[in-house]
Structures are given as structure tokens and as C-alpha cells.
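>>> Have a look at this fold, sequence not included:
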């Protein structure tokens, strides 16, 4: 059997101690995740992160750094994901924009509010990325070569 890791991107967008999160329907339940998704063909990692954030939240963001690169194997299906997590700042929100299929809402939550809802996390990468972001510093965007 061939093994194929999935390359994904995510963004940690923080404003006044709250983090931009998405509520999405996955496996018949509502889960919380950072704006995140798969790298598409002929797309850079940076462009993917900006695109996914806009598609899932309606927010245009500016990337400010790299939080980390994570390897995660989902216990539910055994799929391995390589996640490149970016830090970003929110620039503009388009409230009229339709969100990606499966996304119920975009919401801003504090770290404590996220901890109180740990049973709703899509994966533990959510809090790992936030904690790494808070611990800082982020890596310069130049570390990602297109």
C-alpha cells in the first residue's frame, strides 16, 4: 500500500487575545479548527494559507510569520498530515461572503474558551499551534521558499 502524506496549511489569527476559529461539520458533529486546508496544485504554501482563511472565514489576512511545521497522524483514519502553520493579522472582513461547504461559522475565541471546548477540537493541533504562537517568536516568512 502506498503512503501519501497530505500537505495542509493553517493560520493563527489573533486579535485582542481572541483567535479566529471555524466551526465545521465533520463526521456528523460540529468541530472547531483554525482556518486550514489542503495545498492545491501549483499553489504556494503562503497563497494556500491566505486562500483557505478567506474561504473559510471571510477574512482577508496578511501573513506575519511561520508558527511551526507539524506532523500529525489522525487516529480516526490513520492519515498523516504535514501542517504548515502561519501567523497572520486580520485586515478586512467580508460578512457577505459565502463560506466553504461544511463551514458553519467563523468565530473569535480566547484560549480559555477553546480549552473549555476541547471535546470539540478537530485535533490537538489547534492548541499546539496557539501555544506555540503565544510562546513565540514566529519564524520569518522567508524560511518558506516558493
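Happy to help now that I have it. Keep in mind that this is a model prediction, so the values were computed, not measured. Numbers count the residues shown, from 1 in each chain.

>>> drop to CA atoms for contacts and neighbour counts, all remaining ones
Noted.

>>> Buried residues in stretch 22-33, which are they?
By 16 or more other C-alpha atoms under 10 Å, the buried positions in stretch 22-33 come out as 22, 23, 24, 25, 30, 31, 32, 33.

>>> ok, of those, which one's closest to residue 107?
For the buried residues of stretch 22-33, the closest approach to residue 107 (C-alpha to C-alpha) belongs to residue 22, at 6.1 Å.

>>> For this structure, which segments are assigned as helices?
Using DSSP state H, the helices of the chain run over 45-57, 111-115, 125-135.

>>> Second structure follows, compare the two:
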């Protein structure tokens, strides 16, 4: 049996005390998550965070730092995810842009509004990442060392 963690990115976007969240369907239930998703082949972590945020919310953002790196095993399926969470500021919204399948839409919520609905969190990391961000956890983007190697290159 082969065990492989899944690499994901998430983005904390704050504007005047409200956070950009994605309302999406997971197992038939409407839940909240940060704009988040899986790293794709030949993509940097930074590119993935920008792409996922745009695809899931219609928002272009500027990444400002790294909030944290989290390891999480989902009780629902036993899959282990490594989440790299970025902080960002909103730049432009494109409300006409079609969103990814399963996305109900972007929602701006305060921490208190989100905390009052734990049954709607995609995982406990949703509030944990916001709390780390609010506690001032921020590392420079240079923490991320993306190096694309040629297909024949050695690691």
C-alpha cells in the first residue's frame, strides 16, 4: 500500500475585518472553506494559490505572506493533506467569471460569524488558519522555494 500526502494551498483574504470564504458543496452539504485546492503539475505553490482563489471566488489577489504549513488527515476519507496557507489582499473582483464546479459562491464573513457555524466548516483548518493570521503569524513569501526542474533533471 502506498501512502501519499496531497499538497494543497489556501488563501486568507481579509478586507476590513471580513474574510473571503468559499461556500461550496462537499458530500452534499454546503460548507465554508478558504479559497483552496490542490497543487497541479508544473505549478508553483504561489501560482496555485492565485489560480485557486480566482477560480473559486472570481477575485484577483496579491499574496502578502505565508500564514502557515499544516498537516491534516481528514476523518471522512483518511487522506492526509499538507496545506500551505497564504495571506493576501484583494485587488479586483470579476463577478461575471464562472466559478469552479461545486462552488455556490464567495462569501465575506467575520471571524465571529464563521466561528458561530462550526458545522459548516470544511475542516477545522478553516478557523485555525484565520486565527493564526489574526495572531500575526506571517512569514515572507521567500519562505517558499519553488524550483521547476527540467523533466530529465535530478532532484
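Thanks, I have it. Treat the numbers as computed from the prediction; the structure is a model and nothing was measured.

>>> returning to that earlier point: so which of the buried residues of stretch 22-33 of the first structure sit within strands?
Among the buried residues of stretch 22-33 of the first structure, the residues falling in strands (DSSP state E) are 22, 23, 24, 25, 30, 31, 32, 33.

>>> List the contacts of the first one.
It stands for residue 22 of the first structure. Contact partners of residue 22 of the first structure, counting by C-alpha atoms under 8 Å, 6 or more residues apart in numbering, are 32, 33, 34, 35, 56, 57, 103, 104, 105, 106, 107.

>>> And for the third one?
With contacts defined as C-alpha under 8 Å, 6+ apart, the neighbours of residue 24 of the first structure are 30, 31, 32, 33, 102, 103, 104, 105.

>>> ok, now with 10 Å
Residues near residue 24 of the first structure by C-alpha atoms under 10 Å, 6 or more residues apart in numbering: 30-33, 56, 100-106, 122.

>>> With the last one instead?
When contacts are counted by C-alpha under 10 Å, 6+ apart, residue 33 of the first structure touches 10-11, 20-24, 106, 114, 120-127.

>>> Show me how to select, in PyMOL, the buried members of the residues you listed.
Listed next is the PyMOL selection for buried residues among the contacts of residue 33 of the first structure, using 16+ other C-alpha under 10 Å:
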select buried, resi 10+11+20+21+22+23+24+106+114+121+122+123+125+126+127
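
>>> Restricted to buried residues, select the contacts of residue 22 of the first structure in PyMOL.
Selection command for PyMOL covering only the buried members of these, criterion 16+ other C-alpha under 10 Å:
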select buried, resi 32+33+34+35+56+57+103+104+105+106
